[in-house]
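S.K.: sequence? don't have it. structure:
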């Protein structure tokens, strides 16, 4: 009888010891899951604040030009270089054929299969739009139009979405015109969402080319 009691007791203790290894540390879980502000509007990814990533070894892009590029790429294609949408826009930054031709790219297939070319094309198109919007940048940057503080990067992002001409029209009509793309994304939203990034090192060029 004593031997049976010792045998069953040892089984119970062994099971209890093993199962305890799967219990989470309550304080540890709360540390990672707790949020200072439970409101959904306070949760954004990626964050613009380095302090939000105290244990990350990732390079923080913040409001740099790299941050600007990647934020637009995530919105346009989730960063997929070979994506072609239902309207025929291509690549990581969703270029149309006319935009490609404007920066010297004549082969859609080559463009889709060359990530480095897509990165060069984005910078070239930003330079072209900066040239076309040079007067608007000088006149409107820092001003508030339709409740939106206008910045150079916001204008360039909006031009990437709908063209420099649409940005000019929006500004000259004091934001009263509703301008959207084929999916219903508004120019106004790009002006606001991509405001304040550093695009200062991109030169304004009338005829930029990737080659």
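M.R.: Yes, it's here. Small disclaimer: the values here were computed from a predicted structure and weren't measured. Numbering: from 1, shown residues only.
S.K.: only C-alpha atoms for contact and neighbour calcs from this point on.
M.R.: Will do.
S.K.: what about the strands in the protein?
M.R.: For the chain, strands defined by DSSP state E occupy the ranges 144-145, 148-149.
S.K.: now residue 18: how far from residue 155?
M.R.: When distance is defined by CA to CA, to the nearest Å, residue 18 is 60 Å away from residue 155.
S.K.: which of these two has more neighbours?
M.R.: Using other CA atoms under 10 Å as the criterion, residue 18 and residue 155 rank with residue 155 on top: 30 against 10.
S.K.: check contacts around that one.
M.R.: 137, 167, 190, 191, 195 (CA atoms under 8 Å, 6 or more residues apart in numbering).
S.K.: one more pass at 10 Å, please.
M.R.: Residues near residue 155 by CA atoms under 10 Å, 6 or more residues apart in numbering: 129-130, 133, 136-137, 140-141, 161, 163-164, 167-168, 171, 187-188, 190-192, 194-195.
S.K.: so which of the strands of the chain gets nearest residue 124?
M.R.: strand 148-149 (25.3 Å; CA to CA).
S.K.: helices or strands up against the closest one?
M.R.: Applying 3 or more CA pairs under 10 Å, 6 or more residues apart in numbering; DSSP states H and E, one finds that strand 148-149 makes contact with helix 187-193.
S.K.: what helices or strands is the helix it packs on leaning on?
M.R.: Packing partners of helix 187-193 (3+ CA pairs under 10 Å, 6+ apart): helix 65-77, strand 148-149, helix 152-162, helix 164-172.
S.K.: try 7 Å
M.R.: Counting contacts by 3 or more CA pairs under 7 Å, 6 or more residues apart in numbering; DSSP states H and E, helix 187-193 is packed against helix 152-162.
S.K.: give me the distance from the helix it packs on to the chain's centre.
M.R.: 13 Å (CA atoms, centre = their mean, to the nearest Å).
S.K.: ditto for stretch 204-211
M.R.: 24 Å.
S.K.: for it, list every residue counted as buried.
M.R.: Buried residues in stretch 204-211, defined by neighbour count with 16 or more other CA atoms under 10 Å: 204, 205, 208, 209, 210.
S.K.: do stretch 197-205 as well
M.R.: 197, 198, 199, 204, 205.
S.K.: in CSV: those, plus distance to residue 148.
M.R.: Shown next, in CSV, are the buried residues of stretch 197-205 (distance: CA to CA, whole Å):
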residue, distance to residue 148
197, 15
198, 18
199, 19
204, 24
205, 27
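S.K.: okay if I get the strands of the chain as TSV plus distance to residue 92?
M.R.: Shown next, in TSV, are these (distance: least, CA to CA, whole Å):
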stretch	distance to residue 92
strand 144-145	30
strand 148-149	27
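S.K.: adding another structure so you can compare the two:
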């Protein structure tokens, strides 16, 4: 989900780098995250700031039964925030489906046929899980280090970290966490890493396994 304008926005500012050096000791920084060659700043732009606490089923014109803080609750809340759970939505930037994937990220996950992707809800759900697995691997040390800690008035959780990575890419989330919240990425619509860390905190996403090379199985 790469965009040039977001790549620029995601770069650490001078003040962010200063805050990083002041707030985090060099000896505390992970020495090797083994992310060489991985694209870390793919993003998903947001169309608005819809309230994800209510998930709406347009086919029944009623609210869905609550799924609580389960993994299903997590992905349905995030899907509602991205597209109101519309598998066929394409926004003005060309981002696709329920979870608003960019074409470059789909290619990373092994998906090249975007028309087929839009017509296949099962494939979109598989892509979401594969992308979360990839992000969890990239951010595994940050999840361990920062989960449960307070930053800018919110408690950092694993689900918040992975939701923020879906928005901004894992590289932007690394920058935010390791700068103590000073490096505040926002996408083209003004949606911030901070807002996703808060909105999607506290879900049980132990279902997601960290996988550096996660891809979608197109055969099953």
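M.R.: Arrived safely. A quick note: this is a predicted structure, and the numbers were derived from the prediction, not measured.
S.K.: and the TM-score between them?
M.R.: The TM-score (TM-score structural alignment, normalised by the length of structure 1) is 0.72; 161 aligned residues with a CA RMSD of 2.0 Å.
S.K.: quick revisit: for residue 58 of structure 1, which of the strands of structure 1 is the nearest?
M.R.: strand 148-149 (30.2 Å).
S.K.: about what we covered before: from the buried residues of stretch 197-205 of structure 1, which is closest to residue 62 of structure 1?
M.R.: Scanning these for proximity to residue 62 of structure 1, where the rule is CA to CA, the winner is residue 197, at 8.2 Å.
S.K.: against residue 75 of structure 1, how distant is the nearest residue to the closest one once chain neighbours are set aside?
M.R.: Distance criterion CA to CA, 6 or more residues apart in numbering; nearest residue to residue 197 of structure 1, sequence neighbours excluded, is residue 63 at 4.5 Å. For residue 63 of structure 1, the distance to residue 75 of structure 1 (CA to CA) stands at 16 Å.
S.K.: now residue 99 of structure 1
M.R.: 18 Å.
S.K.: these two: which is more packed in?
M.R.: Neighbour tally, residue 99 of structure 1 and residue 75, criterion other CA under 10 Å: the higher count belongs to residue 99, 18 against 12.
S.K.: and that one, what pairs with it in structure 2?
M.R.: Alignment note: residue 99 of structure 1 maps to residue 105 in structure 2; criterion TM-score structural alignment.
S.K.: repeat that for residue 136 of structure 1.
M.R.: By TM-score structural alignment, residue 136 of structure 1 lines up with residue 142.
S.K.: count residues in the vicinity of the residue lying closest to its match once chain neighbours are set aside, would you?
M.R.: Leaving aside its sequence neighbours, residue 142 of structure 2 sits nearest to residue 174 (CA to CA, 6+ apart; 7.1 Å). Neighbourhood size, residue 174 of structure 2 [other CA under 10 Å]: 20.
S.K.: what do we get in structure 1 for residue 174 of structure 2?
M.R.: Aligned against structure 1 by TM-score structural alignment, residue 174 of structure 2 finds its counterpart in residue 168.
S.K.: the residue nearest to residue 197 of structure 1: neighbour count?
M.R.: Neighbours of residue 63 of structure 1 (other CA under 10 Å): 18.
S.K.: before we move on, the earlier item: nearest to residue 111 of structure 1, of the buried residues of stretch 204-211 of structure 1?
M.R.: Residue 111 of structure 1 has its nearest neighbour among the buried residues of stretch 204-211 of structure 1 in residue 210, at 11.1 Å by CA to CA.
S.K.: spatially central residue in structure 2, please.
M.R.: residue 166 (1.5 Å; CA atoms, centre = their mean).
S.K.: any idea how far residue 82 of structure 2 is from that residue?
M.R.: The gap separating residue 166 of structure 2 from residue 82 of structure 2 is 10 Å, by CA to CA.
S.K.: and if you look at residue 100 of structure 2?
M.R.: 6 Å.
S.K.: more neighbours: those two, which one.
M.R.: residue 100 (31 against 28).
S.K.: the longest helix seen in structure 2 vs structure 1, average distance?
M.R.: The single longest helix within structure 2, with elements called by DSSP state H, is helix 121-138. Comparison of helix 121-138 of structure 2 with structure 1 after fitting gives an average deviation of 0.5 Å (mean CA distance after the TM-score superposition for structure 1).
S.K.: what angle separates that helix from helix 158-168?
M.R.: 110 degrees (axes from the mean of the first three to the mean of the last three CA atoms, to 10 degrees).
S.K.: buried stuff in helix 121-138 of structure 2?
M.R.: For helix 121-138 of structure 2, using 16+ other CA under 10 Å, the buried residues are 121, 123-138.
S.K.: one more: stretch 69-81 of structure 1?
M.R.: 69, 70, 71, 72, 73, 76, 77, 79, 80, 81.
S.K.: OK, contacts around residue 121 of structure 2?
M.R.: The contact partners of residue 121 of structure 2, by CA atoms under 7 Å, 6 or more residues apart in numbering, come to residue 87.
S.K.: aligned partner of it in structure 1?
M.R.: Taking TM-score structural alignment for the superposition, residue 121 of structure 2 sits opposite residue 115 in structure 1.
S.K.: can you check residue 184 of structure 2 too?
M.R.: Using TM-score structural alignment, the partner of residue 184 of structure 2 in structure 1 is residue 178.
S.K.: now that match, nearest residue through space, not along the chain?
M.R.: residue 186 (7.3 Å).
S.K.: ditto for residue 122 of structure 1
M.R.: In space, residue 122 of structure 1 is closest to residue 93, 7.1 Å off (CA to CA, 6+ apart).
S.K.: isn't the one you found right next to residue 74, touching?
M.R.: No. With contact defined as CA atoms under 7 Å, residue 93 of structure 1 does not count as touching residue 74 (8.5 Å).
S.K.: any idea how far residue 190 of structure 2 is from residue 52 of structure 2?
M.R.: For residue 190 of structure 2 relative to residue 52 of structure 2 (CA to CA), the value is 17 Å.
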